[in-house]
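Novice: Model the following, please.
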Amino acid sequence: MRQLWRFGLEQAKSCVFAVVIFSTLALTQLIEVPFIQRYDLILFICIITQILMLVSKLETWDELKVICVFHLIGLALEIYKVHMGSWSYPEEAITKIFGVPLYSGFMYASVASYLCQAWRRLDVNLEKWPPTWTVALLSGAIYFNFFTHHFIYDFRWLLKIATVLLFFQTIVYFKVNYRTYKMPVVLSFVLIGFFIWIAENIATFFGAWQYPGQSETWELVHFSKISSWLLLVIVSFLIVAMLKHIKEKSA
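Specialist: Coordinates of the predicted model:
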C-alpha cells in the first residue's frame, strides 16, 4: 500500500498542468469574471501556469520544447476538427482562430507535460524498443488518419493492430521508491487513454468544448472516443519516447 500511495503521489505531481486546466474550467464555469471573456481568461491562466512551472523547475526547458510541439500539433487538429463539425467552442473570445480558442492547444500540451514529468519522476526505461523509423511512420499514420478519415477509409483499427504488433515485446520499466516495476507498453497506452476519456467527460461537463449531442444538455461522451484518445496517447507517447531516445543517443 505504501508503494501504491507513492506511485499515486508521483502520478498526481505529474498531472499538475492538467489539474490547473480542469480546475480553471470548473471555476470559470461557476464564477463569471468581468472585463474578460472566459476562453481568454483560461488562456491567460494556462500561460501563467506554464511560466510558473518553468521558473519553479517543475518542468525543464527540454520538456517545454516537447510541450510546445504538442501545442502546435493539437491546435492544428482542433482547427481541422472544428471546421469539419466534429465539435465546437460556442463561447465568444478574442483569442480564437478559425473558431478555436488558443487555450485548446494547452489541453494537448498537458498530456505531453504529464508524460514528460512521469517519465522523469518514475525513471522510465523501455526495453525492446522498435526501430525509430517504424515508430515515426506509425506516429505519422495515426496523426494523419485523424484528418483523412473524413474523406477516405478510417484506418484506426488497422493502426491499433499495427501498434500491438510493433510494440508486442516492448516493456516499460519504472521505479517507485527505488523498486523497479514493469508492464507491457501497450497496456500503458490503454490505461492512459481511458483516464484521458474520463478527463474529457469532466472537460465537456464544464464547457471546455461541445460535441454535437451536447449542444442542449450534457451527456456522457461516447465510449468510442476512448479509441480516439488511445490513438492520440500512442502518438504522444511515441513522440516523447523518440525525442528521449534521440537525445540519449546524441549524449
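Novice: from here on, contacts and neighbour counts on C-alpha atoms
Specialist: Noted.
Novice: And the strands in this structure?
Specialist: 96-97, 100-101, 125-127, 171-176, 179-184 (DSSP state E).
Novice: Please name whichever of these is nearest to residue 73.
Specialist: The closest of the strands of the chain to residue 73 is strand 100-101. By CA to CA, the value is 13.5 Å.
Novice: what's that closest one packed up against?
Specialist: helix 61-83 (3 or more CA pairs under 8 Å, 6 or more residues apart in numbering; DSSP states H and E).
Novice: Show the contacting residues for the residue lying closest to residue 37 once chain neighbours are set aside.
Specialist: Excluding the flanking residues, the one nearest residue 37 by CA to CA, 6 or more residues apart in numbering is residue 93, at 5.6 Å. Applying CA atoms under 8 Å, 6 or more residues apart in numbering to residue 93 gives the contacts 37, 38, 39, 40, 101.
Novice: Equivalent analysis for residue 251, please.
Specialist: Residue 251 neighbours (CA under 8 Å, 6+ apart): none.
Novice: same deal with residue 113?
Specialist: Applying CA under 8 Å, 6+ apart, the residues near residue 113 are 14, 15, 17, 63, 67.
Novice: structure for this one too, so we can compare:
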Amino acid sequence: MTPETSDPGRDFTRLEAAIDRAANRILADKPARGPRHMLIECVVFVLKQAWACVFGALLLAVLVAARLWYPDDAPLARNDALTIAAILIQVGMLAFRLESGRELWVIVLFHITGTAMELFKTDVGSWAYEAEGVLRIGAVPLFSGFMYAAVGSYMVRVYRLHGLRFDRYPRVWATTLVAVGIYVNFFSHHFIWDLRWVLLVLVVLLWWRTVMHFRVWRVTLRVPLLLVFVGVALFIWLAENIGTWAGAWLYPHQEGGWEPVSPQKMIAWFLLMIISVVMVTWVYPPRPPEIREGSAERAERG
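Specialist: Just a heads-up that it's a prediction; the model follows:
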C-alpha cells in the first residue's frame, strides 16, 4: 500500500493493485504524523510482510497440519500428499494472480537449484526424509523443492511490495560470482576445505556499505542491507525449526527425538539467502533511490 497509487512503476499483480487502491481509499484521510500515523505504518508493514510470506506460510501450515492430523494409515503417503498440496498452492498463486509471470521463472530456478542440493545433501547424510511415497527423486520427496521456492517467492514479492531501492549496491556480476561460490561450497566442503567463512567475509565486504530504502505507506525507511539479511536468515531458521518439528525432514541429531535446529544453521541459511537475493536482482535490477520507478521503466523500454 502506497500513497502513489498512480505510479506506473509499481509492479503489482492485478489483485495486489486492487487491494492497494482499496487500502489507500480507506487510509486517505488518516493523519500524516503522530501516534495514529505510526500505528498505521506499523500495521501496513506487518500486512505487507505477511502478504510477501503467503507462499511459505501456506506451505508451513500444510506441514504442521500433516504432522497433527494426517493419518498414518492413509492410502496416499504423507510425503505425496505434501507434494500435491505444494503443487496446488503454487497453481493457486498463479491462478489468483498472487505472483506475476515476470518473477515466476526465478522461483522455478530456485526450486531447481534447491532440489539439486537436496539430492546431494541427503545422499551424504546431512539430513533425511521419511522413505515413503512415489513422488520423489531418489531419497528426496518433490515437496522439498517448494520450500526453497517459498524463499524465492518471499524475496521477489517483498521487492515490489516495498518498492525496494538501494544506495551503493555492488555490481551484479560481483554478487553473482559470490553466489556461485556459495552454491559450489555447499557441495565441495564435503571433499575439500569449507570456505563458508571466506564467503561470509566476501558477502560483508560486498554489501557493507549498501543501504536499503523500503517504502511502507507514506514513510520510506533506510536500513543497512546486511542487517536485513541477518533478520531474514533468523526468520528462515525459526521456520526450519517448525518444519523439522513437523517431521518434514530430520537432521541426524533429531532422529532420536526432536531437538531445536542448531543456531549454526543460520549461517547456512544466511548464505543460501544470498543466492536467492542475487537471483532476484536478475529479474529486478537494483536501482538507486534517486531513479523514479516510472522513469526507469520507460528507460528499459527505450
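Novice: hey, which of the strands of the first structure is tucked in deepest?
Specialist: Mean neighbour count (mean count of other CA atoms under 10 Å) peaks for strand 100-101 among these, with a mean of 24.
Novice: which residues in the stretch 1-150 of the second structure form helices?
Specialist: Using DSSP state H, counting those that start in this stretch, the helices found in the stretch 1-150 of the second structure span residues 14-27, 35-52, 54-69, 78-95, 101-123, 143-161.
Novice: Quick one: closest of those to residue 246 of the second structure.
Specialist: Comparing these by CA to CA, helix 54-69 comes nearest, at 5.1 Å.
Novice: and which of the contacts of residue 113 of the first structure is nearest residue 226 of the first structure?
Specialist: Out of the contacts of residue 113 of the first structure, the member with the shortest distance to residue 226 of the first structure (by CA to CA) is residue 15, at 19.3 Å.
Novice: Can you report how many residues neighbour residue 138 of the second structure?
Specialist: 12 (other CA atoms under 10 Å).
Novice: Tell me the residue in the first structure aligned with it.
Specialist: Using TM-score structural alignment as the criterion, residue 138 of the second structure maps onto residue 98 of the first structure.
Novice: what's the distance between that match and residue 79 of the first structure?
Specialist: 6 Å (CA to CA, to the nearest Å).
Novice: buried sites along stretch 1-10 of the first structure?
Specialist: For stretch 1-10 of the first structure, burial by neighbour count (16 or more other CA atoms under 10 Å) applies to 7, 10.
Novice: do the same with stretch 83-92 of the first structure
Specialist: By neighbour count on 16+ other CA under 10 Å, the buried set for stretch 83-92 of the first structure is 87, 88, 89.
Novice: Check which helices and strands the helix of greatest length in the first structure is in contact with.
Specialist: Counting by DSSP state H, the longest helix found in the first structure is helix 225-250. Packed against helix 225-250 of the first structure by the contact rule (3+ CA pairs under 8 Å, 6+ apart) you find helix 104-121, helix 132-148, helix 185-205.
Novice: residues near residue 114 of the first structure, how many?
Specialist: Residues lying near residue 114 of the first structure (other CA under 10 Å) number 20.
Novice: how about it, what's its match in the second structure?
Specialist: Residue 114 of the first structure maps onto residue 154 in the second structure, by TM-score structural alignment.
Novice: how much space is there between that match and residue 46 of the second structure?
Specialist: Applying CA to CA, the value for residue 154 of the second structure to residue 46 of the second structure is 14 Å.
Novice: What of residue 224 of the second structure?
Specialist: In terms of CA to CA, residue 224 of the second structure sits 19 Å off from residue 46 of the second structure.
Novice: try residue 240 of the second structure
Specialist: Relative to residue 46 of the second structure, and taking CA to CA, residue 240 of the second structure is found at 21 Å.
Novice: Then residue 207 of the second structure?
Specialist: To residue 46 of the second structure, residue 207 of the second structure is 25 Å away according to CA to CA.
Novice: Kindly report the same for residue 151 of the second structure.
Specialist: From residue 151 of the second structure over to residue 46 of the second structure the distance is 18 Å, taken as CA to CA.
Novice: One more: residue 80 of the second structure?
Specialist: 33 Å.
Novice: Please apply the same query to residue 92 of the second structure.
Specialist: Distance from residue 92 of the second structure to residue 46 of the second structure, by CA to CA: 23 Å.
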